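Engineer: sequence? don't have it. structure:
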């Protein structure tokens, strides 16, 4: 029986690449989205046409009841959820003194509360089976901090701390929890960068280019595989040498 992965924010950018790659490796894929219905349905159509098995599900990861229902329906449809990829995220560049309370709360809630909801809802099932993989998508800015991105960097750093703590707690249940912290990746989320800003970031990256979403997806796929069963509590950062 094929394994099943839930990818939050799975219709665009890195999430799109993860959903597609897992499908191509014979996973059942639950593509979660909130505002990207058109992209989610287009991806599902593409994958279904190639004979892969998917489920598209709209849920706000900040809202517990919606997450519970998504996980229940995923397990009902596929019989299991073996891997959860907490990828849903937002970004914003703003001076710290200008970040309002709603912007702060939303940044924390999407990344941290969303991750908390997805993990806590799926874990009773994983613990009962004594197996499972949780992979949290952080950022290099969660490692180093980013100027004018205090709320984003805080949320991404929290994902790293969450990963390490939960890995220790779930180790005896044979559940691996890891974190991927991408560098500068060529996605729509970085579309706000102008040519000069892009050039500076590329010059600061030893490999002299932005990363590709597919390169992050391959890292996630490896961590989800049985070949990575002895890896837990780790932060892997595909960043082209930007952070060493």
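Structural biologist: Cool, got the structure. Predicted, not measured: the structure shown is a model, and the values here were computed from it.

Engineer: make it CA atoms for all contacts and neighbour counts henceforth
Structural biologist: OK.

Engineer: which helix of the protein spans the most residues?
Structural biologist: With residue count as the measure and DSSP state H as the assignment, the chain has helix 150-170 as its longest helix.

Engineer: Which strands or helices does it pack on?
Structural biologist: Packing partners of helix 150-170 (3 or more C-alpha pairs under 8 Å, 6 or more residues apart in numbering; DSSP states H and E): helix 101-108, strand 132-137, helix 141-144, strand 175-180.

Engineer: Put this next to the first one:
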């Protein structure tokens, strides 16, 4: 008997979120798509999918308490797969961060997946089936200078994945993460071409990753053939670290 795949993707208007949506739709998932501001991108993504593949679209700012609460209230029931791709970086000296910037990073990267997962877990437990995948970062494992807060919240995501996997394993709910390295997305557009070339020389595969590379890892974790992988973070970094 085939398992129904009703999938929520946060940050679906981003470069990685879009590719994850296309990947999973091609593998039989029906999608709920979340976005914050980029309405044009979500509409373009919708046009690349069929009407049957898109169950609904939710707009919300997950980096604010009000936005997150609104989103949780609008969360559909009976989600089988939850993919959290929403995120933003902060590049700069740690001592220059304001309280507001700190709160925003914690809200978006830590509290948002906490509260969304809380909302979705009961129906997954009832179904004895579910998959949760967080898009983290290699910086959550090894840390990065001038990205201290980003590294911290990604480290928190990694710990969340490991702990929640142990808690939900008996209910046959799979919790894993994907840790990208240098990926060609808008988040890395602050890098100069010289910076990118220097970084690429450090990467054994000698190239910047593509959003499709991350989507491929998510698709892998959502397959029934990977039902003994639990609490893991898959690095998608070309062997960089």
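Structural biologist: Alright, I've got the coordinates. Please read these numbers as outputs of a predicted model, since none were measured by experiment.

Engineer: TM-score for these two?
Structural biologist: Their TM-score after superposition, calculated using TM-score structural alignment, normalised by the length of the second structure, is reported as 0.94; 236 aligned residues with a C-alpha RMSD of 1.4 Å.

Engineer: Can you state the mean residue-to-residue distance of the longest helix of the first structure versus the second structure?
Structural biologist: Relative to the second structure, and after both are superposed, helix 150-170 of the first structure has an average distance of 0.4 Å to its aligned residues, where the measure is mean C-alpha distance after the TM-score superposition for the first structure.

Engineer: matching residues in the second structure for that helix?
Structural biologist: Under TM-score structural alignment, the match for helix 150-170 of the first structure in the second structure covers residues 148-168.

Engineer: Buried residues of that stretch, list them for me.
Structural biologist: Neighbour-count burial for stretch 148-168 of the second structure, with 16 or more other C-alpha atoms under 10 Å as criterion, is recorded at 148-158, 160-162, 164-165, 168.

Engineer: Can you give me the distance of the residue nearest in space to the middle of the second structure to residue 63 of the second structure?
Structural biologist: When the second structure is reduced to its mean C-alpha position, the nearest residue by C-alpha atoms, centre = their mean turns out to be residue 85, at 2.3 Å. As judged by C-alpha to C-alpha, to the nearest Å, residue 85 of the second structure and residue 63 of the second structure stand 13 Å apart.

Engineer: Equivalent analysis for residue 33 of the second structure, please.
Structural biologist: When residue 33 of the second structure is compared with residue 63 of the second structure (using C-alpha to C-alpha), they lie 17 Å apart.

Engineer: What ranges does the second structure have for its helices?
Structural biologist: Applying DSSP H to the second structure gives helices spanning 15-26, 39-47, 65-74, 99-106, 112-127, 139-142, 148-168, 193-202, 211-221.

Engineer: Could you check how far the last one is from the centre of its chain?
Structural biologist: It refers to helix 211-221 of the second structure. With C-alpha atoms, centre = their mean, to the nearest Å as the basis, the distance from the averaged C-alpha position of helix 211-221 of the second structure to the chain average is 11 Å.

Engineer: Give the aligned range of it in the first structure.
Structural biologist: Helix 211-221 of the second structure maps onto residues 213-223 of the first structure, going by TM-score structural alignment.

Engineer: Check what contacts that stretch and list those residues.
Structural biologist: If you take C-alpha atoms under 8 Å, 6 or more residues apart in numbering as the criterion, stretch 213-223 of the first structure is touched by 13-14, 17-18, 21-22, 133, 135, 178, 180, 182, 185-187, 228-229, 231, 238.

Engineer: from those residues, which would you call buried?
Structural biologist: Buried subset of the contacts of stretch 213-223 of the first structure (neighbour count, 16+ other C-alpha under 10 Å): 13-14, 17-18, 21-22, 133, 135, 178, 180, 182, 185-186, 229, 238.

Engineer: Which of the residues you listed sits closest to residue 7 of the first structure?
Structural biologist: Sorting those by how near they are to residue 7 of the first structure, with C-alpha to C-alpha, puts residue 18 at the top with 7.5 Å.

Engineer: Could you verify my assumption that that closest one touches residue 10?
Structural biologist: Yes - with contacts defined as C-alpha atoms under 8 Å, residue 18 of the first structure counts as touching residue 10 at a distance of 7.2 Å.

Engineer: Report the set of residues contacting both of these two.
Structural biologist: Applying C-alpha under 8 Å, 6+ apart, one finds that no residue jointly contacts residue 18 of the first structure and residue 10.
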